[in-house]
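Participant: Coordinates only, no sequence provided:
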């Protein structure tokens, strides 16, 4: 286990929803954390700065405002801070936005990830954990999704960039013996969440009396996963890198590098979208005005994680019930927006 006397841990996307929570948990455990983020305007920069403010005053935390797609700046960060582990959580998120601004996804999610991999190669990183996504499964009817499935047919550019990250990580594990672990996140929600995601959008609409937009006429299912569970899983996996000579999980073919791992991390209990809305209405104490719309391009019908490999290899399982998580989010939302 890393401790305070070791090199720091680099967390990319430290002002982001997941990155900020991972950085907080690492600091709570006594680690030094180097956070980087470019604080772009994809969504409210004030929210990103507020997350960051919770970290900046803490002992052991330093921050660099850097764009991961800037190769020279990223090289300088690695040279200056000499991290031991990397939790790569920075990315251009969002399925629908990839229809409007595809170049942002290539610059951040592909070129940026390349810079992370090169930093890991050139500076002897002990373990790289990076965010993948349940979006890579596309509209596969084979549920629950497991990491042995074919994911060669993404239906959004965002998903394609996340699949490319997995392929690139395998190359670096194979050629340069870099321990890498990809985590496919499933519909993360909770306090300090992103304003472009359903739980935030719906809560805002309920509080302001505006209609919520319900796609595919409400016939959608999501494996909603609470932020604290996701962040705890990232930290647990980060501290347990694959080791040379180990057997790759899930009986993968021998052609797969033993230093390359891939896991789902989700609640393993998909919820009908309309049930989620009913639960949110209950904890918010108000009914939503509903606007039913057709399916959006790039969206998937269902997400459903098979997390048996994560449970087997790390003894880790997501545990926060939906109503408890939604209550925590609504409490945070009301407090944050009445300051």
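Facilitator: Received the coordinates, thanks. Because the structure is predicted, anything quoted here is derived from the model rather than measured.
Participant: hey, let's count contacts and neighbours off CA atoms from now on
Facilitator: Will do.
Participant: could you pull out the strands for the chain?
Facilitator: Here the chain has its strands, by DSSP state E, at 9-12, 33-37, 61-65, 85-88, 127-133, 180-185, 188-189, 211-214, 221-222, 225-226, 260-265, 271-272, 289-292.
Participant: where do the helices sit along the stretch 1-150 of the chain?
Facilitator: 17-28, 45-56, 71-81, 97-100, 102-105, 112-122 (DSSP state H, counting those that start in this stretch).
Participant: And the stretch 201-339 of the chain, by the same measure?
Facilitator: Going by DSSP H, counting those that start in this stretch, the stretch 201-339 of the chain shows helices at 227-238, 273-284, 308-314, 322-336.
Participant: so can I have TSV of those helices showing distance to residue 297 and mean neighbour count?
Facilitator: What follows is the helices of the stretch 201-339 of the chain, written out as TSV (distance: least, Cα to Cα, whole Å; neighbours: other Cα atoms under 10 Å):
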stretch	distance to residue 297	mean neighbour count
helix 227-238	26	20
helix 273-284	18	18
helix 308-314	31	15
helix 322-336	27	17
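Participant: Mind putting the ones you listed into TSV with distance to residue 14?
Facilitator: Converted to TSV, these look like this (distance: least, Cα to Cα, whole Å):
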stretch	distance to residue 14
helix 227-238	12
helix 273-284	28
helix 308-314	24
helix 322-336	19
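Participant: try it against this one:
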């Protein structure tokens, strides 16, 4: 298959493109290579992909309507994996327009391309952030998601509604994936575990919000990619009736205490963190917890990586590759 991967230089995009290349697919990657976090890390990911014969790359902003239209007109994609987005909850408080441009307008350009060029399947990234202020746990795909606590969450929920509309109006087969706190090698430096690793290694204090009283359903990158690749070639069974749009949770189905994650990371890095305890930040939620019953039933999703094992893999990469 010929597959477009948006956000190919990003964390999940890089790992997904690598796995799809290993499976024999032809991948076209796009990314705007913005400076939200270290461009050098994005460049190193991209260099690994560009070394593969079946990968080609174009620097392109999702919000570039003409550029995106031309890409679809000239490329003949069988499927699209739409992972490109402006990420980060706290960043959205000070930079709202970046989220509308990338996440809303950018998703519309992808939907228009899929609509007009008969793409067989669109898989897109949503987020556990859409559950917002929900207090019922675990978070189920049957739950209402109309109480976002950040603009980032609101844009991701908007994406789900836009995709549902395009599936209804134009019959485009679409699957959304709500990712739960994805971590691992080649990860995003703005994520807590990565920021903690940097600070611990450099002997700087780490900021621990809500005095450490938080829970997260940490999901290892390989498990996330398992879920993505099981879907990309075709929608889940039954997804075409009556509207070809489905949304699934991709999480570890096990919330972990933030302080336990920090302790494990200290052990893996061999240094103790100096902790700066702070109140809860605007846009944060106390706990995330994925109900993956539907994901397991429909696509056979079964996360296998414990937090201890996942952080071991991350720490090994961090100390031997990232810091080299």
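Facilitator: Perfect, I can see it now. As the structure is a prediction and not an experimental result, all values here were calculated from the model.
Participant: For residue 247 of the first structure, find the nearest of the strands of the first structure.
Facilitator: strand 260-265 (10.1 Å; Cα to Cα).
Participant: so where is that closest one in the second structure?
Facilitator: Using TM-score structural alignment, strand 260-265 of the first structure lines up with residues 245-250 of the second structure.
Participant: Please apply the same query to stretch 313-321 of the first structure.
Facilitator: The aligned range for stretch 313-321 of the first structure is 298-306, by TM-score structural alignment.
Participant: Looking for the alignment partner of residue 315 of the second structure in the first structure.
Facilitator: So residue 315 of the second structure corresponds to residue 330, using TM-score structural alignment.
Participant: who touches that match in this structure?
Facilitator: 191, 203, 283-284 (Cα atoms under 8 Å, 6 or more residues apart in numbering).
Participant: swap the cut-off to 10 Å and go again
Facilitator: Taking Cα atoms under 10 Å, 6 or more residues apart in numbering, we find residue 330 of the first structure in contact with 190-191, 199-200, 203-204, 207, 280, 283-284, 336.
Participant: how much space between it and residue 178 of the first structure?
Facilitator: 41 Å (Cα to Cα, to the nearest Å).
Participant: about what we covered before: so for residue 195 of the first structure, which of the helices of the stretch 1-150 of the first structure sits nearest?
Facilitator: helix 45-56 (9.0 Å).
Participant: okay, the helices of the stretch 1-150 of the first structure in JSON lines with distance to residue 63 of the first structure and mean neighbour count next?
Facilitator: Below are the helices of the stretch 1-150 of the first structure laid out as JSON lines (distance: least, Cα to Cα, whole Å; neighbours: other Cα under 10 Å):
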{"stretch": "helix 17-28", "distance to residue 63 of the first structure": "11", "mean neighbour count": "22"}
{"stretch": "helix 45-56", "distance to residue 63 of the first structure": "7", "mean neighbour count": "16"}
{"stretch": "helix 71-81", "distance to residue 63 of the first structure": "10", "mean neighbour count": "15"}
{"stretch": "helix 97-100", "distance to residue 63 of the first structure": "27", "mean neighbour count": "15"}
{"stretch": "helix 102-105", "distance to residue 63 of the first structure": "23", "mean neighbour count": "16"}
{"stretch": "helix 112-122", "distance to residue 63 of the first structure": "17", "mean neighbour count": "20"}
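Participant: for those helices, which one sits closest to residue 296 of the first structure?
Facilitator: Comparing these by Cα to Cα, helix 97-100 comes nearest, at 10.6 Å.
Participant: residues in the second structure matched by the closest one, start to end?
Facilitator: Under TM-score structural alignment, the match for helix 97-100 of the first structure is residues 91-94.
Participant: That stretch vs the first structure, average offset?
Facilitator: Following superposition, stretch 91-94 of the second structure is found to deviate from the first structure by 0.4 Å on average (mean Cα distance after the TM-score superposition for the first structure).
Participant: contact partners of that stretch?
Facilitator: Contacts for stretch 91-94 of the second structure (Cα under 10 Å, 6+ apart): 36, 86, 98-100, 150-153, 190, 282-283.
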